[in-house]
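K.L.:
Provided below for reference: sequence and predicted model.
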Amino acid sequence: MPRGRPSCQPFRAEDEQALPNSRYILRAAAPDAIGILADVAGYIARAGLNVIESQDFGDSDTARFFIWVEFESPDGFDRATFEAGFNALAEKRSMTWSLRRKADRPRALIMVSKGDHCLNDLLYRHRRGQLGAEITAIVSNHEDGRWLAERHELPFHYVPVTRDTKLEAEDRLRQLIRETQSDFVVLARYMQVLSDGLCRELEGRCINIHHSFLPSFKGAKPYHQAHKRGVKLIGASAHYVTADLDEGPIIAQDVSPVDHRLTPQRMAEIGRDIEARVLSRAVTAHAEGRVFLNGIRTVVFE
C-alpha cells in the first residue's frame, strides 16, 4: 500500500453487530400452483423457525412462482435435517431452491476500464459493509484503477486486451474467477465486449451497467447525441450479461429529468451518478439472492 494512505478495512459502526450465524436466506422457484406458498410457510413453521422477512410473486405470463425468505433459527438448528425435508417438498413441487447463511456473503470480481465512478461507489459501499458481497479482486484492461485497488487493499490484475489477444485475456479472466473463488462478476464500466462463449458461461452471474435509457444513441458520446436531440430524461440500467449486447434481463433502472439548460458535460455527470447507484443496487440485490431469472425478465424483491 502506498505510504501515507490510511487503511481501508470494512467499516463497522460501534453499535453495528456482525450478522448472526442463525440467519438464513431461502430462495425457491417452481411452477405456479395452488398451495405452494402454504406448503413452504408450513414447513418453515413446523421446523420452529422465525421468519424475519418474506416475499413472493406469481407470474401469470410464465406460470412461475417465486419465494424469498429470511429466517432465524433457534439454538440447535439442524440444517441437514431441514434441507432433507425441504428437498422432499421441492421434488413434489418441481422446485429449484437454495439455502445459505446470510453471513456467508457471495464473492464478486469487479472489472473496469478507465472510468472509475462505478468502481469507486462499489468500493465505498464494500468498505462500509453495505454492498452485500465481498469483493475478491479488481481486473482491468488499463492501469488507471490500480491506485483505487491499492487504496482499498484489494488485489489488482492488469489484463490488457487487443484484437489479437482477446481470447487469451478471457482465459486469464476465467483463471482469476477460479483462483479468487468468485461467485459472480461485475462489469463496472468495463469497455470490452465479452465473447458469446464467455457470456454463456457466466449466465445469471455477470452484471453490467448501461445507459440504456438512451436506446437511440448508440456508439460514442451518447450524452452528446442526447443533448443534440433535446431529450428530457436520461438514465441507466443494470442487467445480466448475455450474448445479445446490452439486452440481458434487467435488474435495476433509474432516471433523472434534464432540460435544455444542461450541457452535454453536465448530462454526462448526471449519467455517471445514475450509473453508479443503479449498479450498486443491482449488485446488492443479486448478492442478497433477491433476483430471480424469469425467462428474459427478472423478478426482483426489493
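P.N.:
Structure received. All values derive from a computational prediction rather than experimental measurement.

K.L.:
can we go C-alpha only for contacts and neighbour counts from here?
P.N.:
OK.

K.L.:
can you give me the strands in the stretch 51-200 of the chain?
P.N.:
64-72, 96-101, 107-112, 134-140, 156-158, 184-187 (DSSP state E, counting those that start in this stretch).

K.L.:
mean neighbour count added to those strands, as CSV?
P.N.:
As requested, the strands of the stretch 51-200 of the chain are exported to CSV (neighbours: other Cα atoms under 10 Å):
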stretch, mean neighbour count
strand 64-72, 21
strand 96-101, 15
strand 107-112, 24
strand 134-140, 22
strand 156-158, 18
strand 184-187, 24
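
K.L.:
presented hereafter is structure B, for comparison with structure A:
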Amino acid sequence: MSSPSNQPQRTNGAQDKSGRARMLISCPDRPGIVAAVSHFLYEHGANIVQSDQYTMDPEGGMFFIRFEFDLNDLDKELPVLVEDFARVADRFEMKWHTFRASRKKRLAILVSKEDHCLLELLWQWQAGDLNADIAMVISNHPDMRKLVESFGIPFHHVPVTADTKVEAERKQMELVADKADIIVLARYMQIVSPKFIEHFPNRIINIHHSFLPAFVGGKPYAQAYNRGVKIIGATAHYVTEELDGGPIIEQDVQRVSHRDNVEDLKRIGRTIERVVLARAVKWHIEDRVLVHQNKTVVFN
C-alpha cells in the first residue's frame, strides 16, 4: 500500500497563493455590508482580488459574499484579522469562515464497482486541476485496488454486508478520522448512517444519477426509461439524512429519445455523472459554496 508521501508530484502552473485567503459570509441583508467588509480588509492591509455577492431579498432577506484577498505575512496577520473581524460580524449577524487558499483540502473517496467518477477525480488530481490531496480511496469491493494504487494513493477494502454494516462504517470512520476534510461518494452504492453524516456536516458530496428531485433512490435510469423521459441528468449534492435530499451543488442534463434503452441511458449518464461530480468537488475545495437551509449559493 502506498503512502501519501509517495504520491507523484504535479505542477499546474498556478500562481503562488501562499499569501491568499478566502472569506465566506452569510447574513441578513441590509445596507452597508459590502462597504463595512471592504473597509475592514483595507484597514488590515488586505488586497481584494475577487469578490462575489448575492442577495435573496426580497424573498429571503439573506445576503451572501465571497472574498478572495492577498495579505502580506499571512501566517502572522490572518489570526489577527480573524479576531478583529468578529466585531464586524457581530454587528451584521454574520455567519462567516476564512480559509487559506494554499491549504489543500484532504479528500477521502468512497466507491463501489463503477470507476468512471473515481477516474475523473484521479485524472483531474493528477493533472493538477483538482487542487486537493486525495488521502485515500475506500471501497466495499476490491476491484479498484490496482487502479488506485497506480496513482500512488492508499486503497482500503472495507466489505459491507447487512450483518457487518455497522462495523464496516466504524472502520471507515476510523480510517478517515483526522485524515480527511471531505468525503466524496463517487458512485458508492451504500447509504451512510446519520452518525457518519454528523461527523461531516455539509462535507459529504454524493453523485446521484438522476436530475433530482426526479427519480430518488435506486435504479434511476430504469425509472427514467419507464417514465419515457426526454432528458436525463445527474446531481451532485451534500449528503443529509434524507435520501438524495441534501443541498444541490451542481446538475447537468443530456437529451435522450425513445430509441434509447436503459443501457443507453446508463452510458450517456456516466459522462454527465463524472463531470458534475468533479465540478462540485472543485467548487467545494475552492470555497465557492455556501449552504443556506436546504439550498446552496455557488460562486462559480
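P.N.:
Now that the structure is in, tell me what you want to look at. Just so it is clear, the model here is predicted, and its values are computed rather than measured.

K.L.:
show me the helices in the stretch 51-200 of structure 1, by range?
P.N.:
79-92, 117-127, 146-151, 166-179, 196-201 (DSSP state H, counting those that start in this stretch).

K.L.:
I'd like the strands of the stretch 51-200 of structure 1 laid out as JSON lines, including distance to residue 24 of structure 1.
P.N.:
As requested, these are exported to JSON lines (distance: least, Cα to Cα, whole Å):
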{"stretch": "strand 64-72", "distance to residue 24 of structure 1": "5"}
{"stretch": "strand 96-101", "distance to residue 24 of structure 1": "4"}
{"stretch": "strand 107-112", "distance to residue 24 of structure 1": "17"}
{"stretch": "strand 134-140", "distance to residue 24 of structure 1": "17"}
{"stretch": "strand 156-158", "distance to residue 24 of structure 1": "32"}
{"stretch": "strand 184-187", "distance to residue 24 of structure 1": "20"}
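
K.L.:
so which of those strands gets nearest residue 296 of structure 1?
P.N.:
Distances from residue 296 of structure 1 to each of the strands of the stretch 51-200 of structure 1 were compared using Cα to Cα; the minimum, 13.1 Å, belongs to strand 64-72.

K.L.:
structure 2: matching residues for that closest one?
P.N.:
Aligned by TM-score structural alignment, strand 64-72 of structure 1 corresponds to residues 62-70 of structure 2.

K.L.:
what's stretch 48-66 of structure 2 in contact with?
P.N.:
Residues external to stretch 48-66 of structure 2 that are found in contact with it (Cα atoms under 8 Å, 6 or more residues apart in numbering): 22-29, 38, 41, 67-70, 288, 290, 297, 299.

K.L.:
which one of the strands of the stretch 51-200 of structure 1 lies closest to residue 199 of structure 1?
P.N.:
Taking Cα to Cα as the criterion, residue 199 of structure 1 comes closest to strand 184-187 out of these, the separation being 10.9 Å.

K.L.:
most tightly surrounded among the helices of the stretch 51-200 of structure 1?
P.N.:
Sort the helices of the stretch 51-200 of structure 1 by mean neighbour count, taking mean count of other Cα atoms under 10 Å, and helix 117-127 sits at the top with a mean of 20.

K.L.:
can you list the neighbours in contact with that one?
P.N.:
When contacts are taken as Cα under 8 Å, 6+ apart, the neighbours of helix 117-127 of structure 1 outside the stretch itself are 8-11, 110, 112, 131-135, 148, 152, 188-189, 272-273, 275-277, 279-280.

K.L.:
and if you look at stretch 179-191 of structure 2?
P.N.:
Applying Cα under 8 Å, 6+ apart, the external contacts of stretch 179-191 of structure 2 come out as 105-112, 114, 117-118, 135, 139, 200, 203-208, 277, 281.

K.L.:
next one: stretch 24-33 of structure 2
P.N.:
When contacts are taken as Cα under 8 Å, 6+ apart, the neighbours of stretch 24-33 of structure 2 outside the stretch itself are 55, 57, 61-67, 92-98, 287, 290.

K.L.:
read off where it ends up in structure 1.
P.N.:
In the comparison with structure 1, stretch 24-33 of structure 2 aligns to the range 27-36 (TM-score structural alignment).
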